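Q: What shape does this take:
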Amino acid sequence: MQLIGNIVARHKQGEQIGVTSVCSAHPLVIEATFAHALRHDTPVVLIEATSNQVNQDGGYTGMVPTDFRRFVEAIADRTGFPLERLALGGDHLGPNAWTSLPADAAMAKAEIMIADYVRAGFSKIHLDCSMSCADDPSPLPERQIAERAARLCRVAEDAYTGDAADAPVYVIGTEVPVPGGAAEDLETLALTTPEAALATLDMHRDLFAERGLDAAWNRVIATVVQPGVEFDHMKVVDYRPEAAAELSAAIVPVDHIVFEAHSTDYQSAAALGALIRDHFAILKVGPGVTFALREALWALDAIERETVEASERANLRDVTLARMKAEPANWRKYYHETGKALDLQLQYSLSDRIRYYWPDPAIAAAQAKLFDTLRTYVPPLPLLSQYLPVAYAAVRAGTATLDPIDLIVAHIGATLDAYHGACYRDA
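A: So this is what the prediction gives:
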């Protein structure tokens, strides 16, 4: 049976169970995800690519859907994670990457992308046509959003040629910032109303039926809503179950569909558990895990500064800041400070725009040199305790070595612990 569909079915039958969707294309994040799943015997790992990361034009990763699948599966093979427990998803699949084009041209590109994702074996497809194209009104009318989603679903169904039991499952709706995050600080955050959530479902159901997509509708497993969780550069809006109680109750009588919550990054373990309990059974995390990656890399940089002569250091942190300032396209519209305040945003913003820069050749070379240096000058335990206490505990417990990659994987694992505890509370 379809891996993610099975988890959702169990949730709808009353189990307090859910699935974590890790939205990242960074190899160390993906390796940490597999290592964590092996340690906890997690039954399903869901890795998702967004439409701006991976598409037929390469996205910002340079990968098309088949490339991304091979990339993830190679990491799974290297870590020993069984492929039969791996599910791949496509997030915000629609015209988002081509909104500068007229709608007809953008949707034609989106159709190619959807078909490519399905043919590449992605089994969870988020149909998101909420963004306005060059000749569209803004905001786009809800019916037009749903019509475009149904159009893309038709393409996906036609592209799938495998066993019916493994046919793609779908997610509809969007109540979140566009892929990449909100551009401004949060002032207010409006929850999706129960009426709006149910109206979205009704509209999509009717339009799917008009296109002969009744079988596909039975594989719609989730709708994206805003349960009251979000973050901006420096603060987090925490989940308040009492505020979302009516929204939570609204999905209970709806067959085979749960809520999907985006922007759950930085929520507490208790909040994540409450989200699963309240039927937000798919929890998306992206910047939260790459933020943990950056924390670990900065900690290793600090250890290098304390243990290695200046002439031999990689200076990863300095190199990264210099490259970000030299190539500001990925952060300019998000960060508006200057001087030291800008340095703080570039490094520590919760939106984690730094994640777009790790593939930069100069930064990648500095990271490789840092790893080599710390393999020569092995971090002493007291400094590990100072800068990477979670990894220190893993080393002391014998579940991690002093290799830099092991230390990073252990640190990212602490973020994943909260998600695993929420999704598999009884495990």
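Q: contacts, neighbours, all on C-alpha from now
A: Fine.
Q: And what about residue 20, helix, strand or coil?
A: Under DSSP: H, G, I helix; E, B strand; the rest coil, the three-state class of residue 20 is strand.
Q: doesn't residue 43 make contact with it?
A: No - using CA atoms under 8 Å, residue 20 is not in contact with residue 43; the gap is 11.3 Å.
Q: between these two, which one's more packed in?
A: residue 20 (19 against 14; other CA atoms under 10 Å).
Q: which residue sits closest to that one, ignoring its sequence neighbours?
A: Leaving aside its chain neighbours, residue 20 sits nearest to residue 283 (5.0 Å; criterion: CA to CA, 6 or more residues apart in numbering).
Q: For that neighbour, I want the exact helix or strand it lies within.
A: In the assignment (DSSP states H and E), residue 283 maps to strand 282-285.
Q: one more to put side by side:
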Amino acid sequence: MKVTLEELKKYRTRGNPKEITSVCSAHPLVLKAALRLGRDNTSNVLIEATCNQVNHYGGYTGMKPHDFATLVFSLAKEEKCPEDLIILGGDHLGPNPWKHLPANKAMDEAEKMVVAYIDAGFRKIHIDTSMGCQGEPMALDDQVVSQRAVRLIKAAEEAAAKSDKKKPFYIIGTEVPPPGGADHVITSLEPTKAEAAAQTLKIHQDALCAIGLEEVTHRLLGLVVQPGVEYGNWDIIYYDREKAKTLSNSLDTESNLVFEAHSTDYQGVHYLSQLVEDGYAILKVGPELTFAVRECLFALDHIASEVFSDYPDRYLQKNIEQLMLAKPDYWNSHYHGSEHECYLLRHYSLSDRIRYYWADPKANEYVTTLLSKIKGATIPAPLMMQYLPGAEHFFKNSFEPEEVIIWYVQRVLKTYHKACYLD
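A: Okay, the predicted model is just below:
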């Protein structure tokens, strides 16, 4: 069943809320899993790229927005997923990658990035200008945030007007969780206050009207709020709907709005379903999907170590460890503790910062070695039961490791699929 961005508000106001899962990943196997699920269920596939991951300089993936769009649609063709099911989104678009610069320079770069996203056909644009730049406090007040957000929206509108692209929808909000999850121990979270959410919306609406962009207020699709869900390296804070009741009920006075929830990874179908029922119509997931990729790859690594006498013990895991030690920039400011504690975090943290390394040529070489070794092999069912419970059916056929990984990622995606009443 297709549920488009335009329809999300309609379903909520009719008392039959639906949800669109926002897949925030550039990993090809994650993208394949999402596209295949969309194809099989004729449901929309919302795929988002973040400002650090993909921008006009290439981001940490080396891809500009046009490159990312090309990748998604080429994989869609491979998976026979109809293009009209695909929605591209930009996540946390703002000055974050350049916040070490003075605000005016950081915003100049953010503006160029937003235009690049629009030119590449991205239709769902999350504007995030909540962070301070050089010499500013870490968090900014709503007035400054809204002025900067409106500047980026204006640039996006001008870019869309010059092209044949459909007009974008916007997500705004100042209470934005850190991309990729928290990096400290968390025990509880307070949901966004309803009055703060209402104030944020009004300030942005007023700022748009002040520069003649009143029409855009009707394309403010959603507001990012904190419903009280998050995860750290080892911790998960599950949704407490009673705690968030006042915030959720505030949507009753905003018929043209839905809430967007970030960091919904690891919540499971029970809590995801409650979020959908309570008006959180866009649920973002990313690290849980690449965590599943890592989990499956390490399991296959163990299986190969057991089955093949000429395959080094845990070849992939040990080589990835050396790569992460040689290039520590993606994890060393996030993981703290003893040498062994940092080792455990590098490989098993829920924030899954190992995901930044899979695109590295050396990591790709290690993964290719593993998958080539195990492809077509006869894997004893008990080994599948030991390392990949539930995947025993794969041992009966000529073994296709990529199919196992896609199946494993889809197990996560299907919890979101169930939560939006599509099963």
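Q: quick one: TM-score?
A: For this chain pair, the superposition-based TM-score is 0.95 by TM-score structural alignment, normalised by the length of structure 2; 422 aligned residues with a CA RMSD of 2.0 Å.
Q: circling back: equivalent range in structure 2 for the strand holding residue 283 of structure 1?
A: Using TM-score structural alignment, strand 282-285 of structure 1 corresponds to residues 282-285 of structure 2.
Q: Once aligned, what mean separation remains between the matching stretch and structure 1?
A: Aligned to structure 1 and superposed, stretch 282-285 of structure 2 gives a mean residue distance of 0.3 Å (mean CA distance after the TM-score superposition for structure 1).
Q: ok, the residue of structure 2 positioned farthest from its centre to residue 270 of structure 2 distance?
A: The centre of structure 2 is farthest from one residue, residue 309, which by CA atoms, centre = their mean lies 38.8 Å away. Plainly put, residue 309 of structure 2 is 43 Å away from residue 270 of structure 2 if you go by CA to CA, to the nearest Å.
Q: what are the ranges of the helices in the stretch 51-200 of structure 1?
A: Remark: helices assigned in the stretch 51-200 of structure 1 by DSSP state H, counting those that start in this stretch are 65-79, 103-119, 142-159, 194-210.
Q: Which one of the ones you listed lies nearest to residue 372 of structure 1?
A: Comparing those against residue 372 of structure 1 with CA to CA, the closest turns out to be helix 65-79 (20.1 Å).
Q: Residues touching the closest one, excluding its own?
A: With CA atoms under 8 Å, 6 or more residues apart in numbering as the test, helix 65-79 of structure 1 has contacts from 27, 30-31, 34-35, 54-56, 82-83, 88, 116-117, 120-121.
Q: returning to that earlier point: residues of the match of strand 282-285 of structure 1 that come out buried?
A: 282-285 (16 or more other CA atoms under 10 Å).
Q: and the two most separated of these?
A: Largest separation among the buried residues of stretch 282-285 of structure 2 by CA to CA: 282 and 285, giving 9.9 Å.
Q: and for the two, which residues touch both?
A: Common contact partners of residue 282 of structure 2 and residue 285 (CA under 8 Å, 6+ apart): 21-22.
Q: Now render the helices of the stretch 51-200 of structure 1 as CSV, adding mean neighbour count and distance to residue 293 of structure 1.
A: CSV is the format used below for the helices of the stretch 51-200 of structure 1 (neighbours: other CA atoms under 10 Å; distance: least, CA to CA, whole Å):
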stretch, mean neighbour count, distance to residue 293 of structure 1
helix 65-79, 17, 17
helix 103-119, 21, 27
helix 142-159, 20, 34
helix 194-210, 17, 35
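Q: For residue 411 of structure 1, find the nearest of these.
A: Of all the helices of the stretch 51-200 of structure 1, helix 65-79 sits nearest to residue 411 of structure 1, with 16.8 Å by CA to CA.
Q: picking that back up, filter the contacts of helix 65-79 of structure 1 down to the buried ones.
A: 30-31, 34-35, 54-56, 88, 116-117, 120-121.
Q: from those, which ones fall inside strands?
A: Taking DSSP state E, the ones among those that sit in strands are residue 88.
Q: Pick out the most distant pair among the buried ones among the contacts of helix 65-79 of structure 1.
A: 35 and 56 (29.7 Å).
Q: What residues sit buried inside stretch 304-321 of structure 2?
A: Across stretch 304-321 of structure 2, burial judged by 16+ other CA under 10 Å covers 304-305, 311, 313-317, 320.
Q: So for residue 266 of structure 2, what's the nearest residue that isn't a sequence neighbour?
A: For residue 266 of structure 2, ignoring the flanking residues on the chain, the nearest one in space by CA to CA, 6+ apart is residue 288 at 6.3 Å.
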